[in-house]
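>>> Need a 3D model of the sequence below.
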Amino acid sequence: METSELFWFFNLTIINKEKMDSLPENLKAALKANRLLPLVGAGVSMSITKKGGKPAFPSWRELLEHAQQALKAETKDNDAELVRIFLEKNDYKSAAKFAYEGLKGNTWFKFVREELDIDFDAVDGSSLELPKAIWGLSRQLITLNYDKALEWTCPNKENVCVIDNNSHAELSAFQTGSLIHPSVWHLHGYISNAAELILTPQGYSNLYPLSESSVIRYEAALQVLRHLILSRTLLFIGCSLDDVDLLAELLNQQKIFSDGVGPHYVLVHKDHKDSIEKRISSNNLNIQVIIFSEYGRPLVDLIEKIKDVNDVKEVDLAALNVHPVVADEKFMKVALLSANPVNDEQEYGVLYKELAKLGLLVS
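Okay, the predicted model is just below:
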């Protein structure tokens, strides 16, 4: 290999390491120690589109607006008006209460399935990049969403373990990280069990205590959530941090352990930085903001950058007696020779990716 080719090999390795330096050290350490736990919110599902470009899933507000229309179709005008009033006040849980009560029974279950249990064949596969990228961060995911987007995009989707708040044995294994297969915990319910969706005030009170004396239905799930808040590093993706019940649990754990919890992290669009930081500050939460420039590819690139922390290894050029030089223009391709010594497996994924992007890799 020519000297200029050696330059490309080592220089690209160092560049990749430097790209990681903009990430918080605690975040990188959590990823390397397998303590990073993505918590996926509605923004991820809302990035998915159907063939033809329409959104595959509604936002919470859109879901309730559709429920209002369904109530009118059932001549439940009073309930429809109550839903409208509470939507105007941005009181989504109260709006959901009257939507549920007005459509109660099979009409409600049919409604939520039509809204959330969509056919995978109707989805534009190119819009699944974000949930696919998230799986690169961990084999364990928590989601606040009801849909199947994370199951669709799991690299081992045939064996993915789907957990709800009644899956007591699986919740215990999720807490200890002992599940054999990749796993998704639907913290607020799963569309395949529509009766257990946490959407109304009653549903939220089944998981989050209203007071210290409250008796809750999903005790095991709450205990696991509290343990994970304390022992893992949460990375909020697609979350606006407006779920007051979840934030209250985060703050409660901080108080119990004298702020010895976290830091946790949230990925935030640059235009929402100020509002999210204000929300974090007003709630006194130990959550650090990581900014991305735009939705779509820039957000996916940021997640892949975080994932690549595990692939980047610092190279000691002096120890290898290699002296980087400026590459001659005549060298337009790189012949990369790799090896995996016994009991010392190497990771070349990032390097291959960067060389391929530059069109320099000799096949």
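
>>> contacts and neighbour counts: CA atoms only from here.
Fine.

>>> most centrally placed residue in this protein?
Val40 (3.1 Å; C-alpha atoms, centre = their mean).

>>> quick one, what contacts it?
Neighbouring residues of Val40 by C-alpha atoms under 8 Å, 6 or more residues apart in numbering: Leu141, Ile142, Thr143, Leu144, Asn145, Phe236, Ile237, Gly238, Cys239.

>>> Report the separation between the third one and Leu235.
Between Thr143 and Leu235 the distance is 11 Å, computed by C-alpha to C-alpha, to the nearest Å.

>>> Now do the shared contacts for the two.
Leu39.

>>> List of residues touching stretch 131-145?
Under C-alpha under 8 Å, 6+ apart, the answer for stretch 131-145 is 31, 34, 36-42, 44-45, 149-150, 153-155, 174, 181-190, 300, 303-304, 306-307.

>>> if you set the cut-off to 6 Å instead, what comes out?
38-42, 153, 182-188, 307 (C-alpha atoms under 6 Å, 6 or more residues apart in numbering).

>>> Another for comparison:
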Amino acid sequence: MIDSATHNDLVLFVGAGVSMESKIGNTSPPSWDKLLSSLSEVVNKSNNVDFNSILEKNLLEAAEFIRFESQKNGREQEVIDKILDLVDSPNGEQFKSNDWHDAIELLNPNIIITTNFDSILERKFPGYSKIDLTDLKNLPQKVRTRKSIIIKAHGTAGNPGTILSQGDYMRNLKDSHQLYDVINSLLLTRTCLFIGYSIGDLDFQVLLNNTKNSIHNNQISHYILTPEIPPYRKSMFRDAYGLHALEYTVNQNGSHQDGIEKLKSLGEIASTKGA
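As a prediction, the model looks like this:
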């Protein structure tokens, strides 16, 4: 992985855990279960469905419920607006980057793939070209020419077409197959590092469901930077998804600073070797 980072070949996947460290006062982007719970208040106004029981059992099903109800009741724009408010711009004020983003800057990957809806990465790295679901035609060329790019694999808050659920992915497959062709190609040819993801995250489940063959069935190693996990989960990451766990310690205050320092160290080592 260090060699890949040194030669600017490392592909970085960025999940919700990175954005959740950004704050405006005491407000931060929500976890997936809190996001879905807030969205359910928009679409399930009649309260005739016990959404919490769905949420507790299966995040994917909970997301499908929200998408179905928003379409049935004509509340799709309300859901789009609510996502933007919650994950990127509460009350119109934009979340700023945090220490995770500074560590990413040290690592200096030329390709960042994020399933996050927010635009914190784009604001942190204005020199990167943003590739969204609505603008995929230039993606293969930019990957081949080693342009610095941020790929918004599940769309951007405030825009229609965000991929909230597995059903969204399947419905958008015809239009966005080029995106996953590129992602699968990168997984087959480049070392990848996943940060800010947990196995329970909705976006991670959708991503893994649609790329697991490319991750698992090749000779290139991929890694996930994760808080300490039990041995069975490390085995699951490795055997089911081909991901090697790089663990860090979360302190008693819930700080992920140890993970940030490990990512910084990787960037510093790669920078030194490449000098």
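
>>> Can you name the two of the contacts of stretch 131-145 of the first structure that sit furthest apart?
Farthest-apart pair in these is His188 and Lys307; separation 26.3 Å (C-alpha to C-alpha).

>>> Quick one: map Ala103 of the second structure onto the first structure.
With TM-score structural alignment defining the correspondence, Ala103 of the second structure maps onto Ala133 in the first structure.

>>> which stretch of helix or strand covers its match?
helix 129-134 (DSSP states H and E).

>>> What is the subsequent helix or strand relative to that helix?
strand 140-143.

>>> That next one against the second structure, how far on average?
Superposing on the second structure and averaging over aligned pairs (mean C-alpha distance after the TM-score superposition for the first structure), strand 140-143 of the first structure comes out at 0.8 Å.

>>> what are the ranges of the strands in the stretch 1-150 of the first structure?
36-40, 140-143 (DSSP state E, counting those that start in this stretch).

>>> Find the helix or strand that whatever residue of the second structure lines up with Ile229 of the first structure is a member of.
The pairwise alignment with the second structure assigns Ile229 of the first structure to Leu187, based on TM-score structural alignment. Per DSSP H and E, Leu187 of the second structure falls inside helix 166-189.

>>> packing partners for that helix?
helix 202-216 (3 or more C-alpha pairs under 6 Å, 6 or more residues apart in numbering; DSSP states H and E).

>>> Which strands or helices does the helix it packs on pack on?
Using 3+ C-alpha pairs under 6 Å, 6+ apart: helix 202-216 of the second structure touches helix 166-189.

>>> mind checking the longest helix of the first structure?
helix 3-20 (DSSP state H).

>>> show me the contacts for whichever residue in the first structure pairs up with Ser53 of the second structure.
Residue correspondence, TM-score structural alignment: Ser53 of the second structure in this structure matches Ile85 in the first structure. Applying C-alpha under 6 Å, 6+ apart to Ile85 of the first structure gives no contacts.

>>> Glu347 of the first structure versus Ile85 of the first structure, what's the distance?
According to C-alpha to C-alpha, Ile85 of the first structure and Glu347 of the first structure sit 56 Å apart.

>>> thinking again about what came up before, just the buried residues of the contacts of stretch 131-145 of the first structure.
Buried members of those, counted by 16 or more other C-alpha atoms under 10 Å: 38-42, 153, 182-188, 307.

>>> can you redo those residues as JSON lines with distance to Ala195 of the first structure?
Output for these, formatted as JSON lines (distance: C-alpha to C-alpha, whole Å):
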{"residue": "Pro38", "distance to Ala195 of the first structure": "26"}
{"residue": "Leu39", "distance to Ala195 of the first structure": "23"}
{"residue": "Val40", "distance to Ala195 of the first structure": "22"}
{"residue": "Gly41", "distance to Ala195 of the first structure": "20"}
{"residue": "Ala42", "distance to Ala195 of the first structure": "20"}
{"residue": "Thr153", "distance to Ala195 of the first structure": "25"}
{"residue": "Pro182", "distance to Ala195 of the first structure": "25"}
{"residue": "Ser183", "distance to Ala195 of the first structure": "21"}
{"residue": "Val184", "distance to Ala195 of the first structure": "19"}
{"residue": "Trp185", "distance to Ala195 of the first structure": "17"}
{"residue": "His186", "distance to Ala195 of the first structure": "14"}
{"residue": "Leu187", "distance to Ala195 of the first structure": "14"}
{"residue": "His188", "distance to Ala195 of the first structure": "11"}
{"residue": "Lys307", "distance to Ala195 of the first structure": "36"}
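
>>> re earlier: give me the subset of the contacts of stretch 131-145 of the first structure lying in helices.
Ala42, Thr153, Lys307.
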